[in-house]
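>>> Generate coordinates for the sequence data below:
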Amino acid sequence: MLEEEYETRRQLPLHLRPQPEPETPFEWVIRPATEADLPDIREIYNHYVRNSTVTFDEKAIGLSELKRKFAHIQRLGMPYLVAVNPRGQILGYAYVYPWKEKAAYRYTVENSIYLGPASTGKGLGKALMEEMLVASKAAGIKEIIAVIADKGAEASIQMHKNFGFKEIGHMGKVGYKFDRWLGTVLMQKSLK
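Below is the predicted model:
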């Protein structure tokens, strides 16, 4: 008797074989960020600093710098959201920040959304964008600008288009990272 035939006949019937654990659904809750979330937010962001061109930052952000930025956003009453799984782990975050510091720009912001590497491609970016737009409108924001890398961020550009952002410009070769020149795509959405 061949070894393969013996192995085939020795197997238990399907209903008696151990079944793999069912895959855990990818679940999250979106809530306002707190200062306690900042170490996890920093880790997500610094992953992109080290490994991608979606941010033009080249040095990892420190916790004290992130705390200052977070406090500024809080003082302005602008949204800063996190998505957490049922165990409380931060999966991603979204916030808006003043487009420019001059007073005339006070109703215009730039948005940012970052997901943990294991959280991409599962609808979380879309959910954070939705919540961020609602919270931004509630905060009195009228215009949102997205500044997106022109290489390596095609999914972000498409998501912004899906939410009604219009391309308003392109700046070529304004950033230099990983030994190459990069540009940005500018997109805008009105919340009126």
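>>> can we go C-alpha only for contacts and neighbour counts from here?
OK.
>>> Would you enumerate the residues in contact with M171?
M171 makes contacts with G183, T184, V185, L186, as judged by Cα atoms under 8 Å, 6 or more residues apart in numbering.
>>> Counting neighbours, which of those residues end up buried?
Buried positions within the contacts of M171, assessed by neighbour count (16 or more other Cα atoms under 10 Å), are G183, T184, V185, L186.
>>> Identify the farthest-apart pair in the residues you listed.
Greatest spatial distance in the buried ones among the contacts of M171: G183 and L186, 9.9 Å, computed using Cα to Cα.
>>> any common contacting residues for these two?
Shared contacts of G183 and L186 (Cα under 8 Å, 6+ apart): H170, M171.
>>> Run a quick neighbour tally on A71.
Number of residues near A71 (other Cα atoms under 10 Å) recorded here: 14.
>>> Give me the secondary structure label for it.
Three-state call for A71 (DSSP: H, G, I helix; E, B strand; the rest coil): helix.
>>> Would you do the same for the sequence below? I want to compare the two.
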Amino acid sequence: MTAPIIRETVDADLPVITAIYADEVLHGTATFELDPPDAAEMASRVAAVRGLDLPWLTAEVDGVVVGYAYLAPFRLRPAYRYCVELSVYLAPEARGRGIGRLLMEALIARARAMGLRHLIGVIGDSANAGSIALHKATGFREAGVWRETGWKFERWIDVVLMQLDLTPDGRPPGSEGLRL
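Okay, the predicted model is just below:
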């Protein structure tokens, strides 16, 4: 395997991004969606993120898209304009190979460069040890657990909140934040 390439997402990536997300919707707990969105809906989601000047990145190995990650507003009120949610999705065969970490590190660097204050990880399923460990390895700390808030696969599932403080000293913002 050659080294993964982390790059901006392009329209040609949408079919694979849609398939990666559909697999997680149908078989995983990283999302609480129950019906996979189609390519048009995924394109709309990418456009919405880009419309806020936030990154949507793709991971590629040997010319094959194996994952993607993006930043999105944590909440749509102006007071939250310095806080974004980070999401990472990988094809099953790409997991455990360090690709998720590369995507996360690229997004963390982008968030810092944008003058943002906090990154929030919203992890479906407190049993998702891999995602929790990845967040911790990149500097996130646990911020709380919403117990049994999602019903999927005929069971209640927790949501683990993790937070990375980009300016832990609390200094004033260095930018205008997101345009919400």
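>>> And the buried ones among the contacts of M171 of the first structure, which is closest to S156 of the first structure?
Using Cα to Cα, those come closest to S156 of the first structure at V185, 10.5 Å.
>>> so what corresponds to N85 of the first structure in the second structure?
If you follow N85 of the first structure across to the second structure using TM-score structural alignment, you land on V61.
>>> Quick one: residues contacting that match.
Each residue near V61 of the second structure by Cα under 8 Å, 6+ apart is listed here: M1, T2, A3, P4, I5.
>>> Give me the buried subset of those.
P4, I5.
>>> Looking at the second structure, name the residue matched to L186 of the first structure.
Using TM-score structural alignment, L186 of the first structure sits opposite L161 in the second structure.
>>> in terms of contact, does its match touch F140 like I think?
No - checked against Cα atoms under 8 Å, the pair L161 of the second structure and F140 is beyond contact range at 9.6 Å.
>>> Could you dump the buried ones among the contacts of M171 of the first structure into CSV and include secondary structure and distance to I144 of the first structure?
Formatted as CSV, these follow (DSSP: H, G, I helix; E, B strand; the rest coil; distance: Cα to Cα, whole Å):
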residue, secondary structure, distance to I144 of the first structure
G183, strand, 19
T184, strand, 16
V185, strand, 14
L186, strand, 10
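>>> Throw those residues into a markdown table and include distance to I113 of the first structure, thanks.
Rendered in a markdown table, the data for these read as follows (distance: Cα to Cα, whole Å):
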| residue | distance to I113 of the first structure |
| --- | --- |
| G183 | 19 |
| T184 | 16 |
| V185 | 15 |
| L186 | 15 |
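>>> ok, so of these, who is nearest E101 of the first structure?
Using Cα to Cα, these come closest to E101 of the first structure at L186, 18.3 Å.
>>> Secondary structure element for M78 of the first structure, which one?
Under DSSP states H and E, no helix or strand contains M78 of the first structure.
>>> Who are the contact partners of it?
With contact taken as Cα under 8 Å, 6+ apart, M78 of the first structure is in contact with Y95, V96, Y97, A135, S136, A139.
>>> what residue of the second structure takes the place of the fifth one?
So that's S136 of the first structure. Correspondence of S136 of the first structure to the second structure, assessed by TM-score structural alignment: A111.
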